[in-house]
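Chemist: Quick one: sequence plus predicted model below, questions after.
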Amino acid sequence: MSELEKKRVEKLLTAYCENKIPPDLREQIRIEYRIRGNEVSLFESRPHWQGGGEWISMKVARFKKDPKTETWQLYWADRNSKWRPYPPLPYHRDIEKLLQEVEKNETGAFWG
C-alpha cells in the first residue's frame, strides 16, 4: 500500500473508531485498528475481566489489499479466530465500501 493510501486509510479508520464508541464508554470498550503491510485489522477491545489494566482484543474484520488487482478483500473471524473471506461482498476497490459492509453487519459475522 502506498504511503498516500496508508494515510487515507488511517484517517478513515481513526474517524470510524472514534465515532463508533461514545466518549463516556471508552474506558469500557474501544474499537481499534492495526496496519501491517497491505493488511488492516479491526478489533474490539475491552478491559480484562480480572482487571490489572490489561485489555483483551477480539477480531472483528480484516481488509487485505491485493496489489495486482488494486482491490481490498474483506474477511471475518470465525469462532476459532480464523480469518474467512466474507461471501456477500468479498472484495471492492474502495475500503470505505467494505467498512460500510462491516458496519451494516447483515449476517452477524462482525459484531456479535
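Modeler: Now that the structure is in, tell me what you want to look at.
Chemist: contacts and neighbour counts: CA atoms only from here.
Modeler: Fine.
Chemist: just the helices in this protein please.
Modeler: For the chain, the helices defined by DSSP state H cover 3-20, 95-104.
Chemist: Could I get the contacting residues of the spatially most central residue of the chain?
Modeler: Relative to the mean C-alpha position of the chain, the nearest C-alpha, by Cα atoms, centre = their mean, is the one of Leu42, at 2.2 Å. The contact partners of Leu42, by Cα atoms under 8 Å, 6 or more residues apart in numbering, come to 31-34, 59-62.
Chemist: and if you look at Val40?
Modeler: 33-34, 62-64 are the contacts of Val40 under Cα under 8 Å, 6+ apart.
Chemist: before we go on, here's another structure to hold up against the first:
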Amino acid sequence: MALPESDVARVQRWCAARVPDNARDQVRIECELAQRHLTIVERRPPWHENLGPDWTTSAIARLRYNATDKSWTLYWTDQHQRFHLYDQLAPSRSIDDLLTEIDRDPTSIFWG
C-alpha cells in the first residue's frame, strides 16, 4: 500500500519551510520517499572542491507508516545512520504529531 498522499505532501511542505530561500545554497531539508516510510534528511554542499559536486546527505528522522491501523511511528538515527524507535512519542494517526515532536526536539536527538 502506498503512503497517504496528503501526509507525504504535508511532510514535503514542512521540509521546504525549514530553510529560508536565501540559505538553500548552504543547506536543504528534504524528504525521501520509500514504500512504507519517509526519511527526513539534511543535505549540504561539498565543503571542498576535491569532493566533487554531490551534496552530502544525513538522515534526521524516519516516519514509518503502518497501513493496518493508519498510524505513523517516529524513528531517530544514530551516528552510524541506523534508525531506532523514538520512544518519547506513541504512534499517531496524525503526521503532524510527529513533525511537532521533531520541531520540539526535547531530547536534542534530531537537531542536536
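Modeler: Great, that's in hand. Only a predicted model underlies this, so the values are computations on that prediction, with no experimental measurement involved.
Chemist: re earlier: deepest of the helices of structure 1, which one?
Modeler: helix 95-104 (a mean of 17; mean count of other Cα atoms under 10 Å).
Chemist: picking up where we left off before, the residue nearest to the centre of structure 1 maps to what in structure 2?
Modeler: In structure 2, the residue matched to Leu42 of structure 1 (TM-score structural alignment) is Ile40.
Chemist: what's around Arg79 of structure 1, how many residues?
Modeler: 8 (other Cα atoms under 10 Å).
Chemist: again, but for Asp78 of structure 1
Modeler: By the criterion of other Cα under 10 Å, Asp78 of structure 1 has 13 neighbours.
Chemist: what's the spacing between it and Gln28 of structure 1?
Modeler: 24 Å (Cα to Cα, to the nearest Å).
Chemist: Ok, Ile35 of structure 1 next?
Modeler: In this structure, Ile35 of structure 1 and Gln28 of structure 1 are 23 Å apart, going by Cα to Cα.
Chemist: which of those two has more neighbours?
Modeler: Each of Ile35 of structure 1 and Gln28 has its neighbours counted (other Cα under 10 Å); Ile35 has more, 15 against 12.
Chemist: Quick one: work out the angle between the lengthiest strand in structure 1 and helix 95-104.
Modeler: Taking DSSP state E as the criterion, structure 1 has its longest strand at strand 55-66. Angle, strand 55-66 of structure 1 to helix 95-104, by axes from the mean of the first three to the mean of the last three Cα atoms, to 10 degrees: 140 degrees.
Chemist: In structure 2, what stretch matches strand 55-66 of structure 1?
Modeler: Taking TM-score structural alignment as the measure, structure 2 aligns residues 55-66 with strand 55-66 of structure 1.
Chemist: Can you tell me what sits against that stretch?
Modeler: Applying Cα under 8 Å, 6+ apart, the external contacts of stretch 55-66 of structure 2 come out as 3, 36-46, 71-77, 81, 83, 98, 102, 110-111.
Chemist: same check, this time on stretch 88-98 of structure 1
Modeler: By Cα under 8 Å, 6+ apart, stretch 88-98 of structure 1 touches 9, 12, 63, 70-75, 101.
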